[in-house]
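Visitor: Sequence and predicted model, in that order:
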Amino acid sequence: MKKRVFVAGASGAIGRRLLPLLVAAGFEVTGTTTTPAKIATIEAAGARGIVLDGLDLASVGRAVSEAHPDVVIHELTSLAAMGGNPRKFGQDFATTNRLRTEGTDHLLAAAVAAGAQRFIAQSYTGWPNEPTGSLIKVETDPLDPTPAAASLKTVEAIRYLENAVTHTAGIDGMALRYGSLYGPGTGLGKGGGLLEMVAGRRFPLVAGGAGVWSFCDVDDAAAATVAAVTHGKPGIYNIVDDQPAPVSRWLPYLAESIGAKPPMRLPAWIAGPLVGDMGMSMITRIRGSSNAKAREELAWQPSYSSWRQGFESGLE
């Protein structure tokens, strides 16, 4: 009998890339969307599509019960409309924070009730890392205890999701901390907010650009998620490429790769009011992440080992 996989958030950036991989791997897949018009896209990938509001407890329970999955994958976010402006960070993440708290609770309860054996949830690594000590963090390093005010609720939501997923009795829970995604449907894809900021020279280099970022191609993130269906122990995994890099290195390279002018170089006293505390932290303070655990335990490796390769050929 085919293993049954339930993907909540199947029409998002990762979900769209994930469905055909799961179907090709031989799984029986149910995918959800909040938009009826996207059902056809889900079904074209070979999955069963249903409309679902992840914040509606009753409907989540019914949908998961009817699908009777062996594995539930939580890709619910509301990030598609983000403009990439760090000054609007809290506003942009408000609904996603609810999906990472209330939505996670709804899906976990439904998954346990339906007898699912594994629960895989989308998390994030990068700016939630504690911005002190080592420049490259592993999964056991703490999240930032004093994040910028704009990201406080989002870090709390990530912490809540990871704790709930990995400590719910009766199911093996895994939180996949994707790095900063690039490629179709992401902020660093065609029409994406962050890419447009770089193209418009609205993402400056400040104070040496020492903030370290870890990137991941969206298809590599989807491939890691498929690997997690059958590999790995319960726990947290960083899903990133092999080369964390400071803003001073990757930002000029990205601008050149898309044919944009080099980023502006601004002093902190000018840049601060433009990008806010969160933007300053992302440019000057944040830490990157190691993928060693995912490579070893998920039997996964990124097809783009470096953001250099990805920026050249993986943005569209």
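Guide: Here it is on my side, so go on.

Visitor: CA only for contacts and neighbour counts going forward, please
Guide: OK.

Visitor: Return the residues in contact with the residue nearest the centre of the chain.
Guide: For the chain, Y178 is the residue whose C-alpha lies nearest the centre (CA atoms, centre = their mean; 4.4 Å). Counting by CA atoms under 8 Å, 6 or more residues apart in numbering, Y178 makes contact with Q122, S123, Y124, T125, C216, A221, N238, I239, V240.

Visitor: where's it relative to P86, distance?
Guide: Using CA to CA, to the nearest Å, we find Y178 at a distance of 19 Å from P86.

Visitor: Would you map the helices across the stretch 151-300 of the chain?
Guide: With helices called from DSSP state H, counting those that start in this stretch, the stretch 151-300 of the chain shows them at 152-167, 193-199, 218-230, 247-257, 268-284, 292-297.

Visitor: And the lengthiest helix in the chain, what does it pack against?
Guide: Longest helix of the chain, by residue count under DSSP state H: helix 89-114. Packing partners of helix 89-114 (3 or more CA pairs under 8 Å, 6 or more residues apart in numbering; DSSP states H and E): helix 57-67, strand 71-74, helix 152-167.

Visitor: Can I get those in a markdown table including mean neighbour count?
Guide: What follows is the helices and strands packed on helix 89-114, written out as a markdown table (neighbours: other CA atoms under 10 Å):
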| stretch | mean neighbour count |
| --- | --- |
| helix 57-67 | 17 |
| strand 71-74 | 26 |
| helix 152-167 | 20 |
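
Visitor: Next one for the comparison:
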Amino acid sequence: MRVFVAGGTGVIGSPLVERLVAGGHDVAASSRSRGGARTITEQGANGVVLDALDADAVRRAVVEFGPDVVMHQSTAIDSIDPKRLDECFAATNALRTTGTDNLVAAARAAGARRVIAQSFTGWTNQRGAARARTEDEPFDRDPDPAASESLAAIEHLERVVTGTPSLDGVVVRYGNLYGPRTSFDSGGDNHRAVIERQFRIVAGGRGVWSFVHVDDAVEATVLAMTGPPGVYNVVDDEPAAVREWLPDYAATIGAKPPRKAPGWIAKRMIGSHGLRLMTDISGSSNERAKAQLGWSLEHPTWRGHLGPRSV
């Protein structure tokens, strides 16, 4: 197939391009920088310098390549402060709204048959479930004010991708990514915070997180090129409460056990959205992706694998 990947140098984009090229696909992938485009070319794909927010440039690049499939992997995530989530995600939110609109319009103009877009599952779920949430359940109807714009951007992306006539739209909702170049890898935000014992088990650590290794996320995305259109949670088999996965992660990287903190103190440091992440969010089910995409995970559990084994 001919595949155009918007965002070909990111945590998912780079290994995705490598996997597509190795699979014999004809690939073009974009980066916002010339250096990134050169890296893509060195992987055996056609590197394109492109701003996903420039509608005319996106249309020209996609139409010129003439893809069967357009993949939206464009993000601009740096450090994340849960007290200022929308501020930290402002650039990514623009890519999930305006960028999505531009890519979908370009895909239609190019005659592509399918668009696959990166989304997220985790704090977006309705909170407080004792079980893993499915794709058919609604998003959180009462998001924290610090995250409301980010949730609205995710909703926009999913609505446009799955609701555009003449396109088979696929949304891949990645869980919390771990593996190379993620926040759990050496030097990443979570790695640093755990080493410094700043990432604490708050108010019993009841918040449930779903994880997925980068390699498994890439594989699910490739399978989505030929699977049924729709929305898929791309997470591992084992959603886990903070009180369970955080000590395991600390042990895996050789850090001291995480400290504990009451909610009222933690709220001052991480804000009300951060408090929800630690105490009240729900995990996600991967049953649809396994059943409909034929997805088999190389890393079915996060246990012992969230980070590098030495500091």
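Guide: Alright, I've got the coordinates. Quick caveat, the model's predicted, so the values are computed rather than measured.

Visitor: how big's the offset between the longest helix of the first structure and the second structure?
Guide: Its matched residues in the second structure lie on average 0.6 Å from helix 89-114 of the first structure after superposition (mean CA distance after the TM-score superposition for the first structure).

Visitor: which residue numbers in the second structure go with that helix?
Guide: Helix 89-114 of the first structure lines up with residues 85-110 of the second structure when matched by TM-score structural alignment.

Visitor: Map the residue nearest to the centre of the first structure onto the second structure.
Guide: Using TM-score structural alignment, Y178 of the first structure pairs with Y174 in the second structure.

Visitor: hang on, A146 of the second structure packs against L85?
Guide: Yes: look at A146 of the second structure against L85 with CA atoms under 8 Å: they come within range, at 5.6 Å.

Visitor: okay, the helices and strands packed on helix 89-114 of the first structure in CSV with distance to R201 of the first structure next?
Guide: Output for these, formatted as CSV (distance: least, CA to CA, whole Å):
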stretch, distance to R201 of the first structure
helix 57-67, 43
strand 71-74, 35
helix 152-167, 26
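
Visitor: Which of these sits closest to R249 of the first structure?
Guide: helix 152-167 (26.0 Å; CA to CA).

Visitor: Contacts made by the closest one with the rest, please.
Guide: Contacts for helix 152-167 of the first structure (CA under 8 Å, 6+ apart): 90, 93-94, 97-98, 100-101, 104-105, 108, 119-121, 123-124, 128, 143-144, 146-147, 172-175, 234-236.

Visitor: Point out the most buried one among the helices of the stretch 151-300 of the first structure.
Guide: helix 218-230 (a mean of 23; mean count of other CA atoms under 10 Å).

Visitor: tell me what it is packed against?
Guide: helix 13-24, strand 118-124, strand 172-178.

Visitor: how big is the offset of the first one relative to the second structure?
Guide: If I follow you right, that is helix 13-24 of the first structure. Overlaying the second structure shows helix 13-24 of the first structure at a mean distance of 0.7 Å from the equivalent residues (mean CA distance after the TM-score superposition for the first structure).

Visitor: For I283 of the first structure, which of the helices and strands packed on helix 218-230 of the first structure is the nearest?
Guide: Closest to I283 of the first structure of these, according to CA to CA: strand 118-124, at 17.3 Å.

Visitor: What residues in the second structure pair up with the helix or strand following the closest one?
Guide: Scanning forward in sequence from strand 118-124 of the first structure by DSSP states H and E, the next helix or strand is strand 136-137. Mapping strand 136-137 of the first structure onto the second structure (TM-score structural alignment) gives residues 132-133.

Visitor: do you know which of the helices of the stretch 151-300 of the first structure lies nearest L22 of the first structure?
Guide: Of the helices of the stretch 151-300 of the first structure, nearest to L22 of the first structure by CA to CA is helix 218-230, at 6.3 Å.

Visitor: give me every residue that touches whichever residue in the second structure pairs up with P69 of the first structure.
Guide: Correspondence of P69 of the first structure to the second structure, assessed by TM-score structural alignment: P67. Residues near P67 of the second structure by CA under 8 Å, 6+ apart: M1, R2, V3, F4, A107, A110, G111, A112.

Visitor: one more time with 7 Å
Guide: Counting by CA atoms under 7 Å, 6 or more residues apart in numbering, P67 of the second structure makes contact with R2, V3, F4, A112.

Visitor: Please check the contacts of helix 152-167 of the first structure and keep the buried ones.
Guide: 90, 93, 97-98, 100-101, 104-105, 108, 119-121, 123-124, 128, 143-144, 147, 172-175, 234-236 (16 or more other CA atoms under 10 Å).

Visitor: if we can go back for a sec, looking at the contacts of Y178 of the first structure, which is nearest P252 of the first structure?
Guide: C216 (18.0 Å).

Visitor: aligned partner of P246 of the first structure in the second structure?
Guide: Aligning on TM-score structural alignment places P246 of the first structure opposite A241 in the second structure.

Visitor: How about its match: what's its closest non-neighbour residue?
Guide: V208 (4.1 Å; CA to CA, 6 or more residues apart in numbering).

Visitor: try A227 of the first structure
Guide: With CA to CA, 6+ apart as the criterion, A227 of the first structure has its nearest non-adjacent residue at 5.8 Å, and that residue is L298.

Visitor: Was I right to think that neighbour contacts A228?
Guide: Yes: between L298 of the first structure and A228 there is a contact at 6.0 Å, judged by CA atoms under 7 Å.

Visitor: Which of the contacts of P67 of the second structure fall within strands?
Guide: Cross-referencing those against strands under DSSP state E gives R2, V3, F4.

Visitor: Fine, thanks again, bye for now.
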